[in-house]
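Trainee: sequence? don't have it. structure:
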């Protein structure tokens, strides 16, 4: 199996939407998804994109065809305290059968690399306080809890390390 990370394309919207619904079910909120494929298409590929997405794929599955095993959706933020942009990870999801494959780490590394390349001061996200496996995974990558917000942040040396730049 070969793992790859690539920017999402318009043809990926149906699988992204399916992953969003699977993530909502995992987070015990299956009825909370209001987005449609059309909404995601507009948000990711419309005239004024609101977000970007990456797809994690593995090759060698089912007769050698590539298959999507996860995704990440993120967007630009701004901090008046740093005077610089940041990246906010809205969703990261890996299918249950692909967890432990390194896809989650590869998605985080790719986004951290984009943050470094774009001169961002921060790479942040939320995690549910009961999702101990995710919290442990993020801590192992250098994230530091912002407990008053339950926000995860990777910056400075930890961001460079996560991006593979140190």
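Mentor: Happy to help now that I have it. Given the structure is predicted, the values throughout are model-derived calculations rather than measurements.

Trainee: rest of the way, CA atoms for contacts and neighbours
Mentor: OK.

Trainee: quick one: contacts for residue 135?
Mentor: Going by C-alpha atoms under 8 Å, 6 or more residues apart in numbering, residue 135 touches 127, 129.

Trainee: from residue 141, how far out is it?
Mentor: Going from residue 135 to residue 141 by C-alpha to C-alpha, to the nearest Å gives 10 Å.

Trainee: for residue 43, same thing?
Mentor: 29 Å.

Trainee: which one's the longest strand in this protein?
Mentor: As assigned by DSSP state E, the longest strand anywhere in the chain is strand 65-79.

Trainee: contacts only, for residue 143.
Mentor: 152-154, 158.

Trainee: what is the most widely separated pair among those residues?
Mentor: Within the contacts of residue 143, 152 and 158 form the most distant pair, 12.1 Å apart (C-alpha to C-alpha).

Trainee: so these two - more neighbours on which side?
Mentor: residue 152 (22 against 18; other C-alpha atoms under 10 Å).

Trainee: picking up where we left off before, would you reformat the contacts of residue 143 as TSV and include distance to residue 9 and secondary structure?
Mentor: TSV is the format used below for the contacts of residue 143 (distance: C-alpha to C-alpha, whole Å; DSSP: H, G, I helix; E, B strand; the rest coil):
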residue	distance to residue 9	secondary structure
152	27	strand
153	28	strand
154	27	strand
158	30	helix
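
Trainee: comparison target, given below:
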């Protein structure tokens, strides 16, 4: 790892930075129109009474350079919790310095320390640089599984049935 790289847990004061990272990632993924998160909501969800997720901030030479947002899920087959990486992002100016690798190693260590049976994430099928990076780490794509999602009106409709 580059000597100028520091990883640290996010604190409440980082919420504006976390939101900036989320927006930058969404722009890269061509999904900026889907970001509705705001600082108040993130503060409550990440630093409230029952945090829904955790964030690690990566700094390079004292500058905010990237982040990873993750949470625990549970595998009924393993009978153990897992660690799910929701977002990993490194700002373009800091790429190629090992920040992504440092973040992934950090999360892998957390998963092992916390007794997790899995460390999982999703990646857009067109993001070939990310997929190549994950393959170099030893990750395997789950070809037999597809992500399913209910949101918006469909979610509200199902919740209101019966």
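Mentor: Noted; the coordinates are in hand. The structure displayed is predicted, hence computed values, not measured ones.

Trainee: superposed, what's their TM-score?
Mentor: Taking TM-score structural alignment, normalised by the length of structure 2 as the basis, the two superposed chains have a TM-score of 0.87; 145 aligned residues with a C-alpha RMSD of 1.2 Å.

Trainee: what packs against the longest strand of structure 1?
Mentor: helix 13-26, strand 52-61, strand 84-94, helix 103-117 (3 or more C-alpha pairs under 8 Å, 6 or more residues apart in numbering; DSSP states H and E).

Trainee: what sits up against that strand?
Mentor: Taking C-alpha under 8 Å, 6+ apart as the rule, strand 65-79 of structure 1 contacts 15-16, 19, 50-61, 84-95, 98, 103-104, 107.

Trainee: now those residues: which count as buried?
Mentor: Neighbour-count burial (16 or more other C-alpha atoms under 10 Å) is assigned, among the contacts of strand 65-79 of structure 1, to 15-16, 19, 51-58, 85-94, 103-104, 107.

Trainee: who's in contact with stretch 82-93 of structure 2?
Mentor: Contacts for stretch 82-93 of structure 2 (C-alpha under 8 Å, 6+ apart): 21, 24-25, 65-75, 99-100, 111, 116-122.

Trainee: can you select the buried ones from the residues you listed in PyMOL?
Mentor: In PyMOL syntax, the buried subset of the contacts of stretch 82-93 of structure 2 is picked out as below (16+ other C-alpha under 10 Å):
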select buried, resi 21+24+25+65+66+67+68+69+70+72+99+100+111+116+117+118+119+120
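
Trainee: from the contacts of residue 143 of structure 1, which is closest to residue 7 of structure 1?
Mentor: residue 154 (21.5 Å).

Trainee: pretty sure the closest one contacts residue 116?
Mentor: No - between residue 154 of structure 1 and residue 116 no contact is recorded; they are 11.0 Å apart, counting by C-alpha atoms under 8 Å.

Trainee: what angle sits between the longest strand of structure 1 and helix 13-26?
Mentor: On the basis of axes from the mean of the first three to the mean of the last three C-alpha atoms, to 10 degrees, strand 65-79 of structure 1 is oriented at 70 degrees to helix 13-26.

Trainee: please compute how far strand 65-79 of structure 1 lies from its chain's middle.
Mentor: 4 Å (C-alpha atoms, centre = their mean, to the nearest Å).

Trainee: what do you get for stretch 24-31 of structure 2?
Mentor: Counting by C-alpha atoms, centre = their mean, stretch 24-31 of structure 2 comes out at 13 Å from the chain centroid.

Trainee: now swap in stretch 41-54 of structure 2 and tell me
Mentor: With C-alpha atoms, centre = their mean, you get 14 Å for stretch 41-54 of structure 2.

Trainee: do stretch 54-69 of structure 1 as well
Mentor: Its chain's average C-alpha position is 18 Å from that of stretch 54-69 of structure 1, according to C-alpha atoms, centre = their mean.

Trainee: which residues touch residue 3 of structure 1?
Mentor: So residue 3 of structure 1 contacts 56-59, 103 (C-alpha under 8 Å, 6+ apart).

Trainee: quick one: map it onto structure 2.
Mentor: Under the alignment (TM-score structural alignment), residue 3 of structure 1 maps onto residue 5 of structure 2.

Trainee: how about residue 70 of structure 1, what's its match in structure 2?
Mentor: Residue 70 of structure 1 maps onto residue 66 in structure 2, by TM-score structural alignment.

Trainee: try residue 13 of structure 1
Mentor: In structure 2, residue 13 of structure 1 lands on residue 15 (TM-score structural alignment).
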